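Trainee: sequence unknown, structure follows:
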């Protein structure tokens, strides 16, 4: 009978690599964070909220076992998307109302 010790190639296991779901694809999270960040009254409140979210993301990615470099890359990309969403929210007109052409004239 052939033992796995006789055939080390069959006993070999490839190294495990964790692939996390990219934070930039978490559109709901990005929009939620951007909306809350946009609604903060002061820069101090916004900075505190930014720190809270960043700490939460770091803890989440650490639990997944990502390398520090990958973690930083993911978080930087996440905040870039949040910034784009905040800019989009800033340019929306609050008084735009309905776009119904049958509206009151």
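Mentor: Ah, there it is. Worth saying up front: this structure is predicted, and the values here are computed from it rather than measured.

Trainee: Please make it C-alpha for all contacts and neighbour counts, starting now.
Mentor: Will do.

Trainee: Give me the residue at the spatial middle of the protein.
Mentor: By Cα atoms, centre = their mean, the chain has its centre lying nearest to residue 23, at 2.9 Å.

Trainee: another structure for you, compare them:
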């Protein structure tokens, strides 16, 4: 008979919480994508495609929808800020 303290209940651990690095803080990715968007004829399409790819990638990894929505919103804000900066201050040609 197994010892009383070797029950599965005592070995149970709560599932690990997955924490992702915020995509909006990945400066090279934000700058590269914003430059591509600012240089294109349709910057909205470039931003939307990037956000859709990120959303699909995070969903495939099985992350909670709240976490996905927050990360996508933060990246969208960072991209729009950087595109605006490039278009207004650096005069990137469309």
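Mentor: Everything's here; your move. Remember, it's a predicted structure, so these values are computed and weren't measured experimentally.

Trainee: residues contacting the residue nearest to the centre of the first structure?
Mentor: 74, 75, 77, 78 (Cα atoms under 8 Å, 6 or more residues apart in numbering).

Trainee: Can you tell me which of these lies closest to residue 29 of the first structure?
Mentor: residue 78 (9.5 Å; Cα to Cα).

Trainee: Just give me the match in the second structure for the closest one.
Mentor: In the second structure, the residue matched to residue 78 of the first structure (TM-score structural alignment) is residue 75.

Trainee: So that match is in contact with residue 24, correct?
Mentor: Yes - with contacts counted by Cα atoms under 8 Å, residue 75 of the second structure reaches residue 24, the gap being 4.3 Å.

Trainee: Spit out the residues that contact those two alike.
Mentor: With Cα under 8 Å, 6+ apart, residue 75 of the second structure and residue 24 have common neighbours residue 30.

Trainee: These two: which is more packed in?
Mentor: residue 75 (23 against 18; other Cα atoms under 10 Å).
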